[in-house]
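Asks: structure, please.
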Amino acid sequence: MLEIDALDVSHWISRYIYPFARISGLLMVMPLVGSRMVSQRVRIFLAVAITLAVVPVLPPMPKVDAISLASFIIILQQLLIGIAMGFIVEMLTQVFVITGQLIAMQTGLGIATTVDPSQGASVVVISQWFLFLVSLVFISLNGHLVLIEILIDSFSTLPVGMQGFGADDFGLIVRWSGWMFSAALVIALPALAALLIVNLAFGVMTRAAPQLNIFALGFPVTMIVGLFIMWLSVGEMATGFQQYMDSLFEFLKKLTLQ
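Replies: Okay, the predicted model is just below:
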């Protein structure tokens, strides 16, 4: 007669709980899936489905009692790893949100705001448009599938255990967040430079013809020029997003390589 003791049941549960914690942490904060537009039930369903699909191919899990302090620490470590990976990907989309804010400040469109349903906060319209654009590009390039693949590979490069990300790893994440602001400035620099030239031209015109109403003339012209520049640079932004996404995935692979 087959006998199953409580320890075997505990190990079987741990085999699914640990991967579920890391996967659910990623889905909690990653772009699109981690937004408020996706309900918690859908995220839980996706996490359970992915866990059931990948557990048979994962390395052996540590044999720790599922109801113990050690198991609780391991679950927290896996949850933190997933959240960190999703947060890094989320920073990639925020690069273009910051880019939109920089351009909107120079074009005078900063007063045009809308509510971002994914974050529940008011953002400028240009940033929201950029966010929709990069989200579509991310999906069209199968970025979500590559991200899940990197997550599954991380169970081999960063095995489940008491050890997770260390101080050096979090230092890399902080430096990556600094790159987010520099990348946003690089993307917005052509538009900012063109708008600066336009403002200098209006300054010269005002100096030469003081009777011109610079506020009545400069605001619509600056807005039209800014929209035209964005129309010209939208293709380059999509190409730049692909390059940044490749760099992001390489960074994630390096981060999970222990």
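
Asks: rest of the way, CA atoms for contacts and neighbours
Replies: OK.

Asks: show me the contacts for the spatially most central residue of the chain.
Replies: For the chain, the residue sitting closest to the mean C-alpha position, by CA atoms, centre = their mean, is residue 90 at 1.2 Å. Contact analysis of residue 90 by CA atoms under 8 Å, 6 or more residues apart in numbering lists 29, 30, 31.

Asks: show only the entries of those found in helices.
Replies: In this view, the contacts of residue 90 that belong to helices under DSSP state H are residue 29.

Asks: and of the contacts of residue 90, the nearest to residue 139?
Replies: Residue 139 has its nearest neighbour among those in residue 31, at 10.0 Å by CA to CA.

Asks: ok, and the closest non-adjacent residue to the closest one?
Replies: If the residues on either side of it in the chain are set aside, residue 31 comes closest to residue 90, at 5.4 Å by CA to CA, 6 or more residues apart in numbering.

Asks: gap between the one you found and residue 207?
Replies: Per CA to CA, to the nearest Å, residue 90 is found 46 Å from residue 207.

Asks: residue 103 now?
Replies: Taken as CA to CA, the span from residue 103 to residue 207 is 26 Å.

Asks: following up with a second sequence; could you model it the same way so I can compare the two?
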Amino acid sequence: MEPVADASNSTILAQWLIDHLVLGMLVLTRLSTLLMSMPAIGTGVPNRVRVFLALTMTMLMLPTVAAVTPSDSLPNMDNLIDLVIAVAREGMIGLLIGATVQLIITGLQLGGEAITSTGGMQLGDAIDPSTRSNMPAIARMVGMMVTAVLLCVGGHRIILNVLLDSFKALPAGDVTFDESMMTLIVDQLTSGMVAGIRVAAPVITALLLANLVTGLISRTLPQINVLAIGLSINALAMLVVLAITIGSAGLIFQEELADTATRLGNLW
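Replies: Predicted structure coming up:
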């Protein structure tokens, strides 16, 4: 009797998957674009691992999403145009969720670039794997630190909860766009820039004071090589103040991440 029961269960599972094939495709699309734009997973992770994560998480989320998705919202498989449009809309929603977090990290990295430019340390640039462009070492360090903070404080679970909530407000196959989504992107861009300024402000202030001291030394002792002394003072001031205040980047990111989750919840 057990082989017959196992075969019956397998048949029921296979039939359920066939009935929810379109829904699974839409869930996979929204989740995949989120993983592509999500920090710590979008770059630096092998493609096979990302595909495995997307498929596994889709299988785990599919029963929950199927319970809250009206059957009449799903496009018909016979209409290829409607299916392609629905898939494209799902991808945009996933990118929207991932981009809101990535904009905060980008703003913090811009704060690191401002510190490097003010301190005259532009020679320490390296290729950033996420943007494929040159980025100062301090900006990369800030980006890696806040990404580690994201994983340590459970930010990935917050993002996935936001994704599940999006399926309740915007059922798969019935996605609509409005002005509030564009407003959210603008607000996140503003918040990222403000967060970068908050991170860079103490170091830039210390560098400006160091330049003021260098100017006073040049006026008092004109025979001293001010250029060599100025670079040394700037580098010392930047490293000391940065070592003291670098932890604030993680605290600022936690605050902005909570605000981001609140904004996305209000959007849904």
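
Asks: coming back round to it: with neighbour numbers in mind, choose between residue 103 and residue 207 of the first structure.
Replies: residue 103 (25 against 11; other CA atoms under 10 Å).

Asks: strands of the stretch 51-200 of the second structure, start to end?
Replies: Counting by DSSP state E, counting those that start in this stretch, the stretch 51-200 of the second structure has strands at residues 125-128, 133-136.

Asks: read off where the last one ends up in the first structure.
Replies: Spelled out, that is strand 133-136 of the second structure. The aligned range for strand 133-136 of the second structure in the first structure is 121-124, by TM-score structural alignment.

Asks: list of residues touching the matching stretch?
Replies: Stretch 121-124 of the first structure is touched from outside by 100, 101, 104, 109, 110, 111, 112, 113, 114, 115, 116, with contacts defined as CA under 8 Å, 6+ apart.

Asks: got it, and stretch 215-228 of the second structure?
Replies: Contacts for stretch 215-228 of the second structure (CA under 8 Å, 6+ apart): residue 214.

Asks: and it, how far apart are its ends?
Replies: 13 Å.

Asks: tell me which residues in it are buried?
Replies: By 16 or more other CA atoms under 10 Å, the buried positions in stretch 215-228 of the second structure come out as 217, 218, 226.

Asks: which residues in the first structure does it match up with?
Replies: Using TM-score structural alignment, stretch 215-228 of the second structure lines up with residues 203-216 of the first structure.

Asks: residue 264 of the second structure maps to what in the first structure?
Replies: Match for residue 264 of the second structure (TM-score structural alignment): residue 252.

Asks: from residue 151 of the first structure, how far out is the nearest residue to that match once chain neighbours are set aside?
Replies: With CA to CA, 6+ apart as the criterion, residue 252 of the first structure has its nearest non-adjacent residue at 7.0 Å, and that residue is residue 85. When distance is defined by CA to CA, residue 85 of the first structure is 8 Å away from residue 151 of the first structure.

Asks: show me the contacts for residue 32 of the first structure.
Replies: 38, 118, 135.

Asks: which residue in the second structure occupies the aligned position of it?
Replies: By TM-score structural alignment, residue 32 of the first structure lines up with residue 40.
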